[in-house]
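[1] Compute the structure for the input listed below.
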Amino acid sequence: MLSVMPMQILYFSSDCTYTFIYYIIQYRKKVVLDNLRKAFPKKNKDEINDISKRFYRHFCDIIFESIKTLTISKEDAKKRLNLKNPEIIENFVKDGRSILLYTAHQGNWELLVYLPLLLPYPSNTFYRPLNNLYFNGLLLLIRERFGVTCVEKSKGYRTIIKQKNNSEIVMNCIIGDQSPRKESAIHWCNFFNRKTAFYLGANNISRKTNDVVLFPRFTKVKRGEYQLYFEIIEEFPSRSPGYKTVDKYARCLENTITTVPEMWLWSHRRWKLTER
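    A predicted model of the protein is given here:
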């Protein structure tokens, strides 16, 4: 029912939700403020609070923009996401190269499901299933509506290798800014002036497949309208020694966050894993 509402009503609902979660229940407010203080130690209290408020407003907008994806028309979806440099992908695909979009919880990452409307190439995204079967099914319905194929994270490597063996040209999307689990294969990067653990999945997969690694960076034109710019992380990752790809990704992400800090997901516990 929410999804069929006009965006004006959804943004009004977003404003109400912001007031509720920021001022009343204070959803993860301590986590957000702690993360911001760690990332920007030179900013004063007022500056940190200002970023946190802008983050919560953006976060609430993401929720309702994602809900709208369930019923939005193809024409309206195309208006909400503008590709700044699609030719970078088109040129690589013409050369027979697959693309690994090494993305993050930045901008409105859920709008990456619109890519099949803007680029005529198969698109996969890798995800971790939710424990709640209803919401897991709902998210799959939203994310696959325009042609994206959702692949469980545990099957990601086998899926990409199978594509490579079949000479398929595909855009694969992997989110790389989650806080890893202790038992995971990780690499420690210098991220916001502190050692930060990153998953090695995208780094190792790209070295194996030699797929072009791009960082998709969101900017917001206005409420509900985004631009997406593709930045090259590695053109030939198989030639890149060690963990160069994940190190470059961490730098791209930090630069993007520093430019528009409110558009990153500060509510997750990014630095809960510490180096021993």
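[2] rest of the way, CA atoms for contacts and neighbours
    Will do.
[3] what's stretch 231-241 in contact with?
    206-217, 245, 248-249 (C-alpha atoms under 8 Å, 6 or more residues apart in numbering).
[4] what's the first-to-last distance across that stretch?
    20 Å (C-alpha to C-alpha, to the nearest Å).
[5] structure for this one too, so we can compare:
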Amino acid sequence: MRTVTDSHPPMAFTRSMLKQFGLAILEIPISWLISIVRMVFCRLSEVQAYSVARFLFTPLLSFRNGTLLRNMKKVLMPNGWTEEQVKKLVSKHNRYFCSIVVELARLPLLSNEELQARIIVKGEEHLRAAFHQGKGVLLIGTHVGNWWYTRSIISVLGYRVSNISNKVPIRSVESHLNRTRKRFHITTCYVGHGGRKAAAEALRRNEIVSLFFDVAVSGRKQYSRWLPFGPVALQVDLGPAMLALEHRVPVIWYNIHKTRGTDYDLTFEPIDIHLTEQDTEQLTRSWMDRLVKELLHSPEQWWQWGNVELREIEHIQTMPELIS
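    Predicted coordinates:
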């Protein structure tokens, strides 16, 4: 039996075009609204901006509470959490979401001294020692805490920073991120636009290359794997591990989490990659263990709770298509 797509390819193409056209139309007013909200956040005091953010975003965030609750229960309840505790965590996560949005909106306005006053940096000697080897440094982290604070403070401390990231489809958001990059002298290359080559060149220039692994990147299915994530499985990107093993440069893990108010703790820790290690999946699995440890410490601060799909861990062995 032929499918509708087989028999009417123009119809399928038309539906696809209409969907893209509709999203393009929606992007314009959404982009304008985000620009207005950002300007409001920058004009108010930080406390006032946070209050406005909670007023604006709490009703919108409620639409994803079901996903948050489902994912949090899968990861945390096997670790001793009760359902009531997880429900409270959903609200706590949404409050943190509002705070980090305000922090990102106001970040380019902070002076170097103001940013340094917010962040207690631990283990910079490891970053400095890796940098002084002259081979470049891979900085591996996750979407726990305010990762933009990490990149920015590293630049403020005098290091050259590059990052490989996805381009945000909302124009005003990407423009704001570009302003932040310019403010803190952060070089960026986008995934799918020569990111791997750009990372290699940045390492040759002895720069610090900042990368995430805790999300599968669209268009990179061949570099993604479903790996154990505590009691479940999460699809992640093997690209950072591939770069680490290919270039054999120093690798530094960072962990940043909010402690109180606007204050953060940022810790750098060296990762020992043995020269005999050739398995990118095994290396990424070791990083997954670190991610789980971070989540159990600051579960409300993982940005990805509402953006990922979690699957039963036994599917990794029983369903080959999940690891293709």
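[6] Could I get the TM-score for this pair?
    For these two chains in superposition, a TM-score of 0.89 is obtained (TM-score structural alignment, normalised by the length of the first structure); 270 aligned residues with a C-alpha RMSD of 2.2 Å.
[7] sorry, back to before: show the buried residues in the contacts of stretch 231-241 of the first structure.
    Using 16 or more other C-alpha atoms under 10 Å as the burial test, these include 206-207, 209-217, 245, 248-249 as buried.
[8] and those residues, which of them are in helices?
    Mapping those onto helices (DSSP state H) picks out Ser206, Arg207, Thr209, Thr245, Lys248, Tyr249.
[9] ok now do the residue in the second structure that the third one lines up against, which residues does it touch?
    Structural correspondence for Thr209 of the first structure with respect to the second structure (TM-score structural alignment): His247. Residues in contact with His247 of the second structure, defined by C-alpha under 8 Å, 6+ apart, are Ala200.
[10] would you list the buried ones among the contacts of stretch 231-241 of the first structure in TSV and tack on distance to Glu47 of the first structure?
    Formatted as TSV, these follow (distance: C-alpha to C-alpha, whole Å):
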residue	distance to Glu47 of the first structure
Ser206	39
Arg207	41
Thr209	44
Asn210	42
Asp211	40
Val212	38
Val213	34
Leu214	32
Phe215	28
Pro216	27
Arg217	24
Thr245	33
Lys248	28
Tyr249	27
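[11] Show me the two of those that sit farthest apart.
    Thr209 and Arg217 (23.1 Å; C-alpha to C-alpha).
[12] mind listing what the residue most central in space within the second structure touches?
    Nearest to the mean C-alpha position of the second structure, by C-alpha atoms, centre = their mean, lies His143 at 3.6 Å. Taking C-alpha under 8 Å, 6+ apart as the contact definition, His143 of the second structure lies against Phe212, Asp214, Trp302, Trp303, Gln304.
[13] could you redo the last one with a cut-off of 10 Å?
    Phe212, Phe213, Asp214, Val215, Asn255, Ile256, Leu291, Gln301, Trp302, Trp303, Gln304, Trp305 (C-alpha atoms under 10 Å, 6 or more residues apart in numbering).
[14] Could you tell me the end-to-end distance of stretch 111-125 of the first structure?
    Terminal-residue distance, stretch 111-125 of the first structure (C-alpha to C-alpha): 12 Å.
[15] Please tell me how far that stretch is from the chain's geometric centre.
    Relative to the chain's own centre, stretch 111-125 of the first structure is displaced by 14 Å; criterion: C-alpha atoms, centre = their mean, to the nearest Å.
[16] cool, stretch 90-108 of the first structure as well?
    The chain centroid and the centroid of stretch 90-108 of the first structure are separated by 13 Å, computed with C-alpha atoms, centre = their mean.
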